[in-house]
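S.K.: Prediction below, plus the sequence it came from.
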Amino acid sequence: MSPIKITQADGSRLNALVEAGYETLVVHSRSGSGTTARNPDYKLAVTAIMEKLDGAGLPFTVYLDSRPVEHLPLDQRRLATSRQLSGPFDSRFAILVSAMNAGSASRGAWRRIRFAVPGASASELSSILSAGANTAVSAIQRLSNTDQRRVTSAHIHEAVRRLAVGEDAPNFADS
């Protein structure tokens, strides 16, 4: 898992601890207040993730991922799927908070959660979440087997040469 930055539509970055892995995003819990708060932009990060995954056409499932339950199988920790989370993003967030606190004394804790995004790599997820208003976010398109077979070593060498001399690769996220 690698830490990633989430950018809002206006280009500003959120102060939220989010990690990406293959088919996975983990949003760490929020606690405290003021200058001692951990993960202060938790709510903004969760709503931005849902909005950007929707915009990219990527279905997702959200799971509780906090320490007391991490030993349980994922199917026992499921909070909601993207299909179950419809409507305004504030309403979606309220549904998640209610589900993550079900059966506990707390009704408002913002716990660590995991977004499962089938077929998406960590770099694809990072690219989608760091896209601002000026960056088009589109569904991840995979090459067909036929197109993949057309790529030769000469194509790869030419791409490396172009990158080595400083040409841009607009369809790749920053490394």
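M.R.: Cool, the structure landed.
S.K.: Going by C-alpha atoms from here, please, whenever you check contacts or count neighbours.
M.R.: OK.
S.K.: How about the contacts made by Ala99?
M.R.: Contact analysis of Ala99 by CA atoms under 8 Å, 6 or more residues apart in numbering lists Leu79.
S.K.: can you tell me which helix or strand it belongs to?
M.R.: Ala99 is located in helix 89-100, with elements delineated by DSSP states H and E.
S.K.: C-terminal to the helix or strand hosting Leu129, what's the next element?
M.R.: For Leu129, the element it lies in under DSSP H and E is helix 122-130. Counting by DSSP H and E, the next helix or strand C-terminal to helix 122-130 is helix 145-150.
S.K.: right, and the helix or strand after that following helix?
M.R.: Following helix 145-150 toward the C-terminus (DSSP H and E): helix 153-164.
S.K.: what packs against that next one?
M.R.: With contacts taken as 3 or more CA pairs under 8 Å, 6 or more residues apart in numbering; DSSP states H and E, helix 153-164 sits against no other helix or strand.
S.K.: angle of the longest helix along the chain against helix 122-130?
M.R.: Counting residues, the longest helix found in the chain (DSSP state H) is helix 42-55. If you take axes from the mean of the first three to the mean of the last three CA atoms, to 10 degrees, helix 42-55 sits at 110 degrees to helix 122-130.
S.K.: could you give the angle of helix 42-55 to helix 89-100?
M.R.: Going by the same axes, to 10 degrees, helix 42-55 makes 110 degrees with helix 89-100.
S.K.: Buried residues, helix 42-55. List them.
M.R.: Going by neighbour count (16 or more other CA atoms under 10 Å), the buried part of helix 42-55 is Tyr42, Lys43, Leu44, Ala45, Val46, Thr47, Ala48, Ile49, Met50, Lys52, Leu53, Asp54.
S.K.: ok, structure two:
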Amino acid sequence: MSSYTDAKREAGAAIRASSPTQEIRFPRLFHPDEIREMPRLKFAEGAESGVFISRERDGSRYFSQGICFHEPDMADLTWQATSWDEAFLCISGKLHVIVVDRDGKELNFHMEAGDHFWGPAGYKYTLRATGVETLNYWTTGPAQPTGWRYTGDDGSYSDLLIGMRKVAQPQS
């Protein structure tokens, strides 16, 4: 191995060693049951998410992830994406996504299980009922410095996530 590569590795190790330990930031595996049992954040009547990766609970710096559970007759779930980009994968069921740009132009996307949607900031989005129970796996980024506290959703959910923090346990 070259001395250049060794020097880079040593520099990287020094940087990692100098970083403050954050006991809530550690790699871990999430099982489907754990995700399904997460407390839910209600976005609209019949549309609730279990946020299983967040700044509050996991110290996530760059994104949040969750699963949104959509009832067949859910109320419209509408938001103006201003502070983050969002992507979601239709795990099961169907999603109807309505996108409106700043000039009022509307686009409709109809997703089936397995379809993936990219929703950049700067648009108004609506998820509309499809008559089918649906699971939607989503990611938002960047994570807001205050987490979910000031997103316009239930601020107490942020406290709930903080209360669910886990401390890293030594792995064998």
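M.R.: Okay, I see it. Keep in mind the model is a prediction, meaning the values are calculated, not measured.
S.K.: Next, the TM-score between them, please.
M.R.: Between these two chains, after superposing, the TM-score reads 0.38 (TM-score structural alignment, normalised by the length of structure 2); 93 aligned residues with a CA RMSD of 4.1 Å.
S.K.: How about the helix holding Ala99 of structure 1, which residues are buried there?
M.R.: Phe89, Arg92, Phe93, Ile95, Leu96, Val97, Ser98, Ala99, Met100.
S.K.: how about TSV for the buried residues of helix 42-55 of structure 1, with distance to Ile113 of structure 1 added?
M.R.: Compiled in TSV, the buried residues of helix 42-55 of structure 1 are given as follows (distance: CA to CA, whole Å):
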residue	distance to Ile113 of structure 1
Tyr42	11
Lys43	12
Leu44	14
Ala45	12
Val46	9
Thr47	13
Ala48	14
Ile49	12
Met50	13
Lys52	17
Leu53	15
Asp54	18
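S.K.: What residues does Ala87 of structure 2 make contact with?
M.R.: Here Ala87 of structure 2 is in contact with His116, Phe117, Trp118, Gly119, Trp138, Thr139, Thr140 (CA under 8 Å, 6+ apart).
S.K.: swap in Ala80 of structure 1?
M.R.: Contacts of Ala80 of structure 1 by CA under 8 Å, 6+ apart are Thr61, Val62, Tyr63, Leu96.
S.K.: quick one: the third one and Leu44 of structure 1, what's the gap?
M.R.: With distances defined as CA to CA, to the nearest Å, the gap from Tyr63 of structure 1 to Leu44 of structure 1 amounts to 18 Å.
S.K.: again with His157 of structure 1
M.R.: 42 Å.
S.K.: Which among the contacts of Ala87 of structure 2 count as buried?
M.R.: Buried, going by 16+ other CA under 10 Å: Phe117, Gly119, Trp138, Thr139, Thr140, out of the contacts of Ala87 of structure 2.
S.K.: just to revisit the earlier point, nearest to Asp147 of structure 1, of the buried residues of helix 42-55 of structure 1?
M.R.: If you rank the buried residues of helix 42-55 of structure 1 by distance to Asp147 of structure 1 using CA to CA, Leu53 comes first, at 26.0 Å.
S.K.: Check which helices and strands the helix holding Leu129 of structure 1 sits against.
M.R.: Counting contacts by 3+ CA pairs under 8 Å, 6+ apart, helix 122-130 of structure 1 is packed against strand 18-21, helix 42-55.
S.K.: Could you say which one of those comes nearest to Leu163 of structure 1?
M.R.: The closest of those to Leu163 of structure 1 is strand 18-21. By CA to CA, the value is 25.3 Å.
S.K.: So which elements touch the closest one?
M.R.: So strand 18-21 of structure 1, by 3+ CA pairs under 8 Å, 6+ apart, packs with strand 2-4, strand 24-27, helix 122-130.
S.K.: cutoff 10 Å now
M.R.: strand 2-4, strand 24-27, helix 42-55, strand 113-116, helix 122-130 (3 or more CA pairs under 10 Å, 6 or more residues apart in numbering; DSSP states H and E).
S.K.: got JSON lines for the ones you listed, with distance to Ala80 of structure 1 too?
M.R.: Listed next are these as JSON lines, based on distance: least, CA to CA, whole Å:
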{"stretch": "strand 2-4", "distance to Ala80 of structure 1": "23"}
{"stretch": "strand 24-27", "distance to Ala80 of structure 1": "15"}
{"stretch": "helix 42-55", "distance to Ala80 of structure 1": "12"}
{"stretch": "strand 113-116", "distance to Ala80 of structure 1": "10"}
{"stretch": "helix 122-130", "distance to Ala80 of structure 1": "19"}
